[in-house]
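[1] Here is my input, please return the structure:
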Amino acid sequence: MSLTVVNGLPAHVLIVHFVVVLVPLSALAVVVGAIWPSAARRMGVALPLLALVTLACVPLATGAGEWLEKHVDSDALVRRHAELGDGLLPWAVALLVLAAVIWWTARRSAAAEAASGERTQAVASRYALLVRVAVAVLCVGVAAGAVVDVHRIGDSGAKAAWHDGFSKTAHGDRDHNG
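    Okay, here's the model as predicted:
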């Protein structure tokens, strides 16, 4: 087993499924953690670890895809899919950074609340709320961008793989109609 071929199949075809599942899952977890601080505290270190695994899967899928690109007929659809695939890494990095910020902030705020027992300054509370809203808006934007990018990449990959690979009529239909 290698990162190019797994059980006789191109590894890209298998690895890409991790990306297709983990990017939206990480995006959802980041948004939930940003909007709902108690959820961020409950997720704990699992939030940045999920984003880290997601990030690790992206270059694995891209590398396996580059190998596959060299082993299939090159056409405009394959090239377009490869170009789109190269754009996912920054989204995955952004998800990891935001997940780490949310985890760190949730951990720090939980420790501060335990130490003080209550909020002491209304100004600090308003400032914290503004920062939380700004981070939540940023998280929603990055999450939406990452999920849309995964969709665009997957759609282009499906078109590249299947554009001439199937019949619009079932084999049984051709026997009866042909």
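[2] alpha carbons only for contacts and neighbour counts from here, please
    OK.
[3] Which positions in the helix or strand that contains Arg42 come out as buried?
    Element membership of Arg42 [criterion: DSSP states H and E] is helix 37-43. By 16 or more other Cα atoms under 10 Å, the buried positions in helix 37-43 come out as Pro37, Ala40, Arg41, Met43.
[4] same thing with stretch 90-100?
    Using 16+ other Cα under 10 Å as the test for burial, stretch 90-100 gives Trp91, Ala92, Val93, Ala94, Leu95, Leu96, Val97, Leu98, Ala99, Ala100.
[5] Among the residues you listed, which lie within helices?
    Mapping the buried residues of stretch 90-100 onto helices (DSSP state H) picks out Trp91, Ala92, Val93, Ala94, Leu95, Leu96, Val97, Leu98, Ala99, Ala100.
[6] Enumerate every residue touching the nearest residue to the third one once chain neighbours are set aside.
    The one in question is Val93. Leaving aside its sequence neighbours, Val93 sits nearest to Leu55 (Cα to Cα, 6 or more residues apart in numbering; 6.4 Å). Contact partners of Leu55, counting by Cα atoms under 8 Å, 6 or more residues apart in numbering, are Leu89, Ala92, Val93, Leu96.
[7] this one as well, want them side by side:
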Amino acid sequence: MVFQQYALFPWMTVLENVAFGLKLRGIAKKERHEIAQKYIDMVGLQSFEDAFPKALSGGMRQRVSIARVLANDPDVILLDEPFAALDAMTRQVLQEQLIRIYEQSGKTIVFITHSIDEALLLSTRVIVLGSKPGKVVQDIPNDLPHPRNASVQLSPRFNELKAQIWDTVQHEVQKSLEARA
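    Below is the predicted model of the structure:
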């Protein structure tokens, strides 16, 4: 299942948006609303069930999208730059919430980002792709301690991992520039 940024139906409430996939699968209204409510609560949007997307902030819309994906119980969740358009504070809050959601749900999440800091904060493993699409150039187990929050970014280990990844990224960018010349 792919998570799309803000891919909410504007004519549906938060509850209806989260329950939409369940409705398509033929789940009875009462059960789908119970399931949807569970995930609305998990993402911290209780009391917004009757709100429409236009009344929500960008971060809240992102959380509705995450709740909708979780409600459909996929084995793997793909998040492709889900926080890229958000301000720094909202991004940090949602990163920490995503860590909590991951810990509660136990789902496998493939998170695509261009931010080394974000990758280290959220991942159990960082895979760096090369300048040629699909080529893995580095696969790093992330051994930063749990639970993770913004303070982990101040640790010496975080900086070691960040430097290691940054060196690889710089090398790949240089190779790409040389190939174009």
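[8] Drop the TM-score for these two in here.
    Overlay of the two chains. TM-score (TM-score structural alignment, normalised by the length of structure 1): 0.25; 75 aligned residues with a Cα RMSD of 5.1 Å.
[9] rewinding a little: how about the ones in helices among the buried residues of stretch 90-100 of structure 1 in JSON lines, adding distance to Val13 of structure 1?
    Formatted as JSON lines, these follow (distance: Cα to Cα, whole Å):
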{"residue": "Trp91", "distance to Val13 of structure 1": "21"}
{"residue": "Ala92", "distance to Val13 of structure 1": "19"}
{"residue": "Val93", "distance to Val13 of structure 1": "22"}
{"residue": "Ala94", "distance to Val13 of structure 1": "25"}
{"residue": "Leu95", "distance to Val13 of structure 1": "23"}
{"residue": "Leu96", "distance to Val13 of structure 1": "24"}
{"residue": "Val97", "distance to Val13 of structure 1": "27"}
{"residue": "Leu98", "distance to Val13 of structure 1": "28"}
{"residue": "Ala99", "distance to Val13 of structure 1": "27"}
{"residue": "Ala100", "distance to Val13 of structure 1": "30"}
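[10] Widest-spaced pair of these?
    Distance extremes for these: the farthest pair is Trp91 and Ala100 at 14.2 Å, using Cα to Cα.
[11] for structure 2, what spans make up the strands?
    Secondary structure of structure 2 (DSSP state E): strands at 2-3, 76-80, 108-112, 125-129, 136-141.
[12] right, I mislabeled it, should have said structure 1
    Remark: strands assigned in structure 1 by DSSP E are 5-6, 9-10.
[13] got the contact list for the residue positioned nearest the centre of structure 1?
    Among the residues of structure 1, Val23 comes closest to the average C-alpha position under Cα atoms, centre = their mean, at 1.7 Å. By Cα under 8 Å, 6+ apart, the residues touching Val23 of structure 1 are Ala51, Thr54, Ala92, Ala146, Val147, Val150.
[14] Serialize these to a markdown table and add fields for distance to Arg108 of structure 1.
    Shown next, in a markdown table, are the contacts of Val23 of structure 1 (distance: Cα to Cα, whole Å):
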| residue | distance to Arg108 of structure 1 |
| --- | --- |
| Ala51 | 20 |
| Thr54 | 24 |
| Ala92 | 24 |
| Ala146 | 27 |
| Val147 | 29 |
| Val150 | 32 |
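[15] Just the ones in helices from those, please.
    Using DSSP H, those in helices are Ala51, Thr54, Ala92, Ala146, Val147, Val150.
[16] Gly65 of structure 1: which of those residues is nearest?
    Of those, the one sitting nearest to Gly65 of structure 1 (Cα to Cα) turns out to be Val150, at 14.4 Å.
[17] if I look at the residue lying closest to that closest one once chain neighbours are set aside, how far off is Ser26 of structure 1?
    Among residues not flanking Val150 of structure 1 along the chain, Val20 sits closest, at 6.6 Å (Cα to Cα, 6+ apart). With the distance defined as Cα to Cα, to the nearest Å, Val20 of structure 1 ends up 11 Å from Ser26 of structure 1.
[18] of the two, who's got more company?
    Ser26 (27 against 18; other Cα atoms under 10 Å).
[19] which ones are touching the residue nearest to that one when sequence neighbours are not counted?
    Distances taken as Cα to Cα, 6+ apart put Ala51 closest to Ser26 of structure 1, at 5.6 Å, once the chain neighbours are dropped. Contacts for Ala51 of structure 1 (Cα under 8 Å, 6+ apart) come out as Leu22, Val23, Ser26, Ala92, Leu95, Leu96, Ala99.
[20] Let's have those residues in TSV, adding distance to Thr105 of structure 1.
    Below are these laid out as TSV (distance: Cα to Cα, whole Å):
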residue	distance to Thr105 of structure 1
Leu22	23
Val23	22
Ser26	17
Ala92	20
Leu95	15
Leu96	14
Ala99	10
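[21] ok so, going back, so which of the strands of structure 1 comes closest to Arg107 of structure 1?
    Between the strands of structure 1, strand 5-6 lies closest to Arg107 of structure 1; by Cα to Cα that is 40.2 Å.
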